[in-house]
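>>> Next comes the sequence, and after it the predicted model I'd like to discuss.
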Amino acid sequence: MARCWSIHQLDVKNAFLHGDLQETVYMHQPPSFVIAKSDTSLFTFKHGDDMAYLLLYIDDIILCTSSDTLRDRLISHLKIKSPMSDLGPLNFILGISISHTPSYMLLSLQKYAQEILERAGMGTRKPAATPTNTNAKRSADSGPPVADPTQYRSLAGGLKYLTFTRPDIAYALQQMCVFMHDPREPHLNALKCILRYIQDTVDHILHVYPTSTLRLIT
């Protein structure tokens, strides 16, 4: 974003992976295949002033290049190796909706958040103004165990993915994930507080702005 490079999305055509099989198939790697010590999914290219970054997730590719000419050239080379479709500027990947403006990028998981609320059966519960009560004291053995620990873990895990575009719930959720091994009723109530907060802010999206420096800060 800092250099206003183009970001395109490609999709590798793997229709054969989605066929309906009548029998169970077990596969093993060929003898010549060596498992790498690192699972590389980010690839870089640099030649003179030309630079490109390619991010691969299964059959989805995000390609960021320093020029449109380089982008078209790389896509042509990739299509020689595997049939793929150029989906144009990046706008949706892994459930995340992406919008671009001249000044910033917008990331949204609104549809995913609504699905979590439906799965939790929140309905028309009273919304919460904040994701957590900072004054509440919770311990591992506070209150009776929840009736369905699996549901608690499922909702907490689902909310974990939502933090990619909703960092405002990250702290509150982290506090509840501590009790996933043995969730109690007060923990479930706190988790529902996060859900009620999301219900009130389901249209919130993450704004990503370019910076004047290209340093990676963690």
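Everything's here; your move. Numbers count the residues shown, from 1 in each chain.

>>> CA atoms for contacts and neighbours, from now on please.
Will do.

>>> contacting residues around T130?
Applying Cα atoms under 8 Å, 6 or more residues apart in numbering to T130 gives the contacts I194, Y197.

>>> now it, what's its secondary structure?
Secondary structure assignment for T130 (DSSP: H, G, I helix; E, B strand; the rest coil): coil.

>>> How are the helices of this structure distributed by residue range?
Remark: helices assigned in the chain by DSSP state H are 68-81, 110-120, 149-162, 170-177, 185-200.

>>> tilt between the fourth one and helix 149-162?
What it means is helix 170-177. 160 degrees (axes from the mean of the first three to the mean of the last three Cα atoms, to 10 degrees).

>>> before we move on, the earlier item: any chance of the helices of the chain in a markdown table, with mean neighbour count and distance to T218 too?
Output for these, formatted as a markdown table (neighbours: other Cα atoms under 10 Å; distance: least, Cα to Cα, whole Å):
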| stretch | mean neighbour count | distance to T218 |
| --- | --- | --- |
| helix 68-81 | 13 | 29 |
| helix 110-120 | 16 | 26 |
| helix 149-162 | 18 | 19 |
| helix 170-177 | 17 | 16 |
| helix 185-200 | 21 | 26 |
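
>>> Using a markdown table, please lay out these together with distance to D60.
Output for the helices of the chain, formatted as a markdown table (distance: least, Cα to Cα, whole Å):
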| stretch | distance to D60 |
| --- | --- |
| helix 68-81 | 13 |
| helix 110-120 | 19 |
| helix 149-162 | 18 |
| helix 170-177 | 27 |
| helix 185-200 | 29 |
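
>>> so which of those helices comes closest to A52?
Closest approach to A52 among the helices of the chain (Cα to Cα): helix 68-81, 7.9 Å.

>>> same for the closest one, what does it pack against?
Helices and strands touching helix 68-81, by 3 or more Cα pairs under 8 Å, 6 or more residues apart in numbering; DSSP states H and E, are strand 50-57, strand 60-65.

>>> ok, second structure coming up, stack it against the first:
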Amino acid sequence: MADPSLFTKHSGKSFLALLVYVDDILVAGTDSNQIKDLKQLLDRSFKIKDLGALNYFLGIEAFRSSKGINICQRKYALEILQENGFLEAKPSRTPSVPGQKLNNLEGTLIEQPEIFRRLVGKLLYLTNTRPDIAHAVQQLSQFVDKPRDSHLVATHRVLRYIKGSPGKGLFYPANPNFKLQGFSDSDWANCIKSRKSITGYCIYLGESLISWKTKKQATVSRSSSEAEYRALASTTCEIQWLKYLLADLNSEIHSPVALFCDNNSAMAIYELKCL
């Protein structure tokens, strides 16, 4: 199995999937009777509480319609704003200042670093449905050890951006096109201190965004081509894992996966490696 918390069952034309997170369970399938039998079995063994159709799971809100399903973390986002006193703040159009590069030298150390750490941790969880803040939060997460007032100001800008659209999330159409494609990019030598680059990618299943990441690369890249190639490699690994996961969900992808990159030299290296 691609995901150790996912359990599936194939029985003729019916399919059943069970996703477990500690004591929370999601059940999906093509046969309602099979789902009912499973819930009865679990109730006899563990005394479960059936909450009905999916509408709230681990802080993620789900809204179903005939057109598809929309997920967001509006309640969670509003709780973050209220806890930090930003419910009445003036909204910001962007989660960070364009071109801003944070470092660990400017500004003074804040007196209560645990406040910053807790806030960044909550923002990291919010990126589960908010890819638009992923890069800004990734930058802030690098300074949880010794946060400074400049980092706190940058975090407050993220909060003001969330204030403008706390209910923003992701929409997944009911009849998606099962075409998998990925987009890869990197920001060469982004980190001022270590000169490490940033990998960024997003992967779509049809029109649905199903995976994304912004992460500092493990080693220093000597050129933009090398940084782009490392980003391509990370994206390829994620695509391969998603193919395994979709196969477990009885939705195997047989067509070639398109992977897009805007660096010609990196694509040339990648093509040579694939030969």
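Yep, that arrived. What you are looking at is a predicted structure, and each value in this text was computed from that prediction instead of being measured.

>>> Select, out of the helices of the first structure, the one closest to I58 of the first structure.
Closest to I58 of the first structure of these is helix 68-81 (Cα to Cα; 14.9 Å).

>>> matching residues in the second structure for the closest one?
The aligned range for helix 68-81 of the first structure in the second structure is 32-45, by TM-score structural alignment.

>>> how far apart are the matching stretch and its match in the first structure?
By mean Cα distance after the TM-score superposition for the first structure, the fitted stretch 32-45 of the second structure averages 2.2 Å away from its aligned residues in the first structure.

>>> How about residues contacting that stretch?
By Cα under 8 Å, 6+ apart, the list of residues contacting stretch 32-45 of the second structure from outside reads L16, V27, A28, G29, I48, K49, D50.

>>> show me the contacts for the fifth one.
Spelled out, that is I48 of the second structure. Counting by Cα under 8 Å, 6+ apart, I48 of the second structure has contacts L42.

>>> cool, and the last one?
Listed by Cα under 8 Å, 6+ apart, the contact partners of D50 of the second structure are K39.

>>> Please tell me how far it sits from R74 of the second structure.
Computed as Cα to Cα, to the nearest Å, the D50 of the second structure to R74 of the second structure distance reads 23 Å.

>>> Repeat that for the fourth one.
Going from G29 of the second structure to R74 of the second structure by Cα to Cα gives 27 Å.

>>> and G157 of the first structure, what does it touch?
Applying Cα under 8 Å, 6+ apart, no residues qualify as near G157 of the first structure.

>>> Just give me the match in the second structure for it.
By TM-score structural alignment, G157 of the first structure lines up with G121.

>>> Stretch 209-218 of the first structure: which residues count as buried?
Across stretch 209-218 of the first structure, burial judged by 16 or more other Cα atoms under 10 Å covers no residue at all.

>>> Please disregard the earlier target; I meant stretch 101-108 of the first structure.
Buried residues in stretch 101-108 of the first structure (16+ other Cα under 10 Å): L106, L107, S108.

>>> just to revisit the earlier point, check the gap between the match of G157 of the first structure and K273 of the second structure for me.
For G121 of the second structure, the distance to K273 of the second structure - Cα to Cα - is 38 Å.

>>> same deal with Y56 of the second structure?
Distance of Y56 of the second structure to K273 of the second structure, given as Cα to Cα: 44 Å.

>>> Who has more neighbours out of the two?
Between Y56 of the second structure and K273, counting by other Cα atoms under 10 Å, Y56 is the more crowded of the two (14 against 8).

>>> which residues in the first structure does stretch 89-99 of the second structure align to?
Using TM-score structural alignment, stretch 89-99 of the second structure pairs with 125-135 in the first structure.

>>> and the matching stretch, which residues are buried?
Using 16+ other Cα under 10 Å as the test for burial, stretch 125-135 of the first structure gives P127, A128, T130, P131, T132.

>>> Next, the contact list for the fourth one, please.
Contacts for P131 of the first structure were tallied using Cα under 8 Å, 6+ apart; they are D168, I169, A172, C193, I194, L195, R196, Y197, I198.

>>> Closest one of those to E118 of the first structure?
For the contacts of P131 of the first structure, the nearest to E118 of the first structure is L195 (10.3 Å; Cα to Cα).

>>> In the second structure, what residue corresponds to that closest one?
Taking TM-score structural alignment, L195 of the first structure has L159 as its aligned residue in the second structure.

>>> How about the contacts made by that match?
L81, F86, P95.

>>> The same query, at a cut-off of 10 Å, please.
Listed by Cα atoms under 10 Å, 6 or more residues apart in numbering, the contact set of L159 of the second structure reads 77-78, 80-81, 84-87, 89-92, 95, 119, 123, 133, 153, 166.

>>> what about it, distance to K179 of the second structure?
The gap separating L159 of the second structure from K179 of the second structure is 35 Å, by Cα to Cα.

>>> Any idea how many residues pack against the residue nearest to L81 of the second structure when sequence neighbours are not counted?
Counting by Cα to Cα, 6 or more residues apart in numbering, L87 is the residue found nearest to L81 of the second structure once chain neighbours are left out, at 5.3 Å. When neighbours are counted by other Cα under 10 Å, L87 of the second structure registers 18.

>>> which ones are touching L87 of the second structure?
With contact set as Cα under 10 Å, 6+ apart, L87 of the second structure has these partners: L78, E79, I80, L81, L159, R160, I162, K163, G164.
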